[in-house]
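K.L.:
here is the input, now give the coordinates:
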Amino acid sequence: MNKWTLAVLYAATVCGISSIYAPQPLLPVLAAHFGVTEATTSLVVTATMLPLGLAPLAYGFFLDAVPAKPLIAVSLALLACCTACLCLAPDFTWFLADRVAMGLLVPALLTALMTYLATTASAATLRRVMAVYIAVTVFGGFFGRFFSGLSAQFLGWRIPFACLAVCLGVCAALCTLLPPDGRAAFSPIRLAHAPQVLRKPGFAAAYLVVGLLFFVFSGMLNLLPFRLGRLEGGYSPLRAGAMYSGYLMGIIACLTSHRFARPLGGPTRTMALGAGLVIAAVAVFSLPSQAALFCSVFVLCSGMFLAHSVAPGVLNGAEKEHKGLVNGLYISFYYSGGALGAYLPGFALDRYGFGAAAGMLALAAVAATLVAARLDVRAFSGDAAAK
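P.N.:
Purely as a prediction, here's the structure:
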């Protein structure tokens, strides 16, 4: 796989991930513009994230015969159209419906991108290519948030979506020039094997850990612009976008986590450490200071991606037969937790105040840490020994 192909695929990944998170720093602006509550506005993130929790399993039934290359181009083109339509939404209902449509397209795009990379890269470069892909997805999460806050500050909330639509369209055109992918179609996911996978020692617990952690992660980052507005200095789109700078710690965590796993005593202990850092992040996030808010994102992303970067390896290393299903379940638990986290803490904030929202996040973080700590002692021991 040449450098030009990788550059196009990684650019498409950044644009696709950015389309999920671009509205997040603009939630107070959107709430004021459309005249809806904070909790209702949070649905624009949930609406796009929820299909990501369901699609890895549901898509397996009808993507069996779809080659990766055309699916990438078509998904990008449709996503560009939907993103452009956000600028024209006459009311919140239309805006939310458009975000739901985007949520149905993003899983197809990301599934196709991962499949293309996995089947086109050589065996010698596959691990490096996929490691960079994960780092690129993290960068896309930061870039979408920061760029939307920066451009909205000076040009209005519609401009970020218009620019992103153009970028998605350019990526769609470039992807039509890619060489054919190495495999003709996707491998179907057999849901009949799901109970067998979930019954394996430690699997359900590991899935629960990542779901809870992404619940906290999404909840904190969704609450961030509203929390910012309640602190001295106030809210602005640019200030909110800059607050997500800590997201870049995720890139460092993803690329270095495996170096920490051995001295920490193994990957499951690394997951427990990551979960513990998430508890600390919620505590710092709760302090009434913009400086604390800024620092909390660095701690949150360090912990979240420390756990996230090692968890798939633990699960794949312990399951030899149904790797597609293992990864499909992982993504489903991950994004289902994120979809709930994007809405429920905002609902608590709207009804009961910040203390209730922060308490919900803290409980989820503590639960994730306790479950992860049990993994250290009881789970994967036979598989780890065999390995």
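
K.L.:
please count neighbours and contacts with C-alpha atoms only from this point.
P.N.:
OK.

K.L.:
for Ala206, which residues are in contact?
P.N.:
Ala206 makes contacts with 311, 371-372, 375, as judged by C-alpha atoms under 8 Å, 6 or more residues apart in numbering.

K.L.:
could you find the closest non-adjacent residue to Leu223?
P.N.:
The shortest distance from Leu223 to any residue other than its chain neighbours is 6.5 Å, reached at Gly346 (C-alpha to C-alpha, 6 or more residues apart in numbering).

K.L.:
one more to put side by side:
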Amino acid sequence: MLRQPRTVWSVAFACVISFMGIGLVDPILKPIADELGAGPSEVSLLFTSYMAVMGVAMLGTGWVSSRIGAKWTLAAGLVLIITGSALAGMQDGVAGIVAFRALWGLGNALFIATALATIVKAASGSVAQAIILYEAALGVGIAAGPLLGGWLGSISWRLPFFGVAVLMAIALVATLITLPNEREQRRPTPLSAPLKALRDPGLLTVGITALLYNFGFFTLLAFTPFALEMGAQQIGLIFFGWGALLALASVFVAPWVQRQIGTFAGIVSALSCFAMVLVVMGAFVDNRAVLAVGVVIAGAFLGVNNTLITEAVMKVSDAERGTASAAYSFVRFTGGAIAPWLAGVLGEYALDLPFWVGAGAVLAGVAVLFTARQRLRALDGEVEPVGSVTEAEAVTFGDA
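P.N.:
Model (predicted):
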């Protein structure tokens, strides 16, 4: 799996930098709130605007990439991320940061909707191996982001935004240099295709499950820094542990779990364990040690879930993979955009409330997933070589 062409490593590097943007913001949420006089619900809008725009934009990513190709779609996404992050760092109010995080979300939609497509097309091995490689890049980026964010954020909350802009500029140069210009004839994808794909009950079920799981995910990601009440560097180290465990679980634990108990049971087990972690964090919300350990342990369960659910969405629908993935991402991200804001609002009433609601939502997602259990159980054993997936068919939807 590690013997890959230069194109694969170039895109994987860009993925690492892109996903650093998720954890990079975590350590500076409280410093932003303190310096700009904002509450958790206001600062959490940094995630809400980002997610909402990214979710809606997912409907059009296939339309764009099928017309201008993967290389220029990746480049356009990177340019928008660079612009959005740099301008966000220049703002003097939360509203301005939220607005430019929305631009960042648009760029990230174009980027992540094309990244796995390129890796799957160029990689050696199976589709499952390409997904694991992609999830490894995701995990490394998520793990490194809080470290960089904590270090830069301890100097100024603006520096992490500028850091993302610089790193993405490096990724942009690498992408333009290493990715070849495409010569294959493209098949234009209509804008309506993702919405039509949601008629598939299996795809819709997995999408709703992911939407509900986002309530727990963003309680952990967007609200826990307020409950911890620590400095940027301390929070950065805690979320580094979370991201590192997520990366290891994505690459090494998820395939083992899938072989032992199957895709469906693996997802159910991972989400159920994640919900239990949130319950413990809610019960001991005043104990910083419990919260810190809970964040790190949650990374393992999220890593397993991410890999298995990504592979499931690529197989559960009869629609083309790119179309199915865009539809799934639309439901997941657009609906999940309310999750970070809701966690902030609930946390202003009681610190433990977001954790209880998040746990309940994750368990509701598990219940929804059971309605598609037969279809998901049938996925195991469906192994396809990477070459059988065209670039237009493989669109992803990572937790960025």
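
K.L.:
what would you report as the TM-score here?
P.N.:
TM-score for the superposed pair, counting by TM-score structural alignment, normalised by the length of structure 1: 0.87. Supporting figures: 376 aligned residues with a C-alpha RMSD of 2.7 Å.

K.L.:
who wins for neighbours among the contacts of Ala206 of structure 1?
P.N.:
Sorting the contacts of Ala206 of structure 1 by how many neighbours each has (other C-alpha atoms under 10 Å) puts Ala372 first, at 28 neighbours.

K.L.:
now which residue in structure 2 aligns to that residue?
P.N.:
In the superposition onto structure 2, Ala372 of structure 1 corresponds to Leu369 when matched by TM-score structural alignment.

K.L.:
same check, this time on Gly103 of structure 1
P.N.:
The criterion is TM-score structural alignment: under it, Gly103 of structure 1 has Gly105 as its aligned partner in structure 2.

K.L.:
which element is the match of Ala372 of structure 1 on?
P.N.:
Secondary structure assignment for Leu369 of structure 2, by DSSP states H and E: helix 353-369.

K.L.:
what about that helix, how far off from structure 1?
P.N.:
Compared with structure 1 after the fit, helix 353-369 of structure 2 shows a mean deviation of 2.0 Å (mean C-alpha distance after the TM-score superposition for structure 1).

K.L.:
what helices or strands is that helix leaning on?
P.N.:
Under the contact definition 3 or more C-alpha pairs under 8 Å, 6 or more residues apart in numbering; DSSP states H and E, helix 353-369 of structure 2 sits against helix 201-218, helix 263-283, helix 338-349.

K.L.:
Asn181 of structure 2 is nearest to which of those?
P.N.:
With C-alpha to C-alpha as the measure, helix 201-218 is the member of those nearest Asn181 of structure 2 (32.7 Å).

K.L.:
pull the distance from that closest one to the chain's centre.
P.N.:
Centroid displacement of helix 201-218 of structure 2 relative to its chain, using C-alpha atoms, centre = their mean, to the nearest Å, is 13 Å.

K.L.:
now do the buried residues in that helix.
P.N.:
202-218 (16 or more other C-alpha atoms under 10 Å).

K.L.:
what of stretch 378-387 of structure 1?
P.N.:
Using 16+ other C-alpha under 10 Å as the burial criterion, the residues of stretch 378-387 of structure 1 that qualify are 379-380.

K.L.:
what's the span of it, first residue to last?
P.N.:
As for stretch 378-387 of structure 1, its first-to-last residue distance stands at 16 Å under the measure C-alpha to C-alpha, to the nearest Å.

K.L.:
same question for stretch 369-383 of structure 2.
P.N.:
Looking at stretch 369-383 of structure 2, the gap from its leading to its trailing residue is 22 Å under the measure C-alpha to C-alpha.

K.L.:
returning to what we had before: and for the match of Gly103 of structure 1, the neighbour number?
P.N.:
Residues near Gly105 of structure 2, counting by other C-alpha under 10 Å, number 28.

K.L.:
show the contacting residues for the nearest residue to Leu264 of structure 1 once chain neighbours are set aside.
P.N.:
When the adjacent residues along the chain are set aside, Leu264 of structure 1 lies closest to Thr270, with 6.5 Å between them (C-alpha to C-alpha, 6+ apart). Contacts for Thr270 of structure 1 were tallied using C-alpha under 8 Å, 6+ apart; they are 257, 260-261, 264, 306-307, 310.

K.L.:
tell me the one among the residues you listed nearest to Tyr59 of structure 1.
P.N.:
Distance from Tyr59 of structure 1 was checked for each of the contacts of Thr270 of structure 1 by C-alpha to C-alpha. The minimum falls on Val310, at 25.2 Å.

K.L.:
neighbours around the closest one, how many?
P.N.:
Val310 of structure 1 is surrounded by 20 other residues when neighbours are defined as other C-alpha under 10 Å.

K.L.:
what lines up with it in structure 2?
P.N.:
Aligning on TM-score structural alignment places Val310 of structure 1 opposite Leu308 in structure 2.

K.L.:
quick check, that match in a helix?
P.N.:
Yes: with DSSP: H, G, I helix; E, B strand; the rest coil as the criterion, Leu308 of structure 2 is part of a helix.

K.L.:
and the counterpart of Ala270 of structure 2 in structure 1, what is it in contact with?
P.N.:
Using TM-score structural alignment as the criterion, Ala270 of structure 2 maps onto Gly274 of structure 1. Gly274 of structure 1 makes contact with 302-307 under the criterion C-alpha under 8 Å, 6+ apart.
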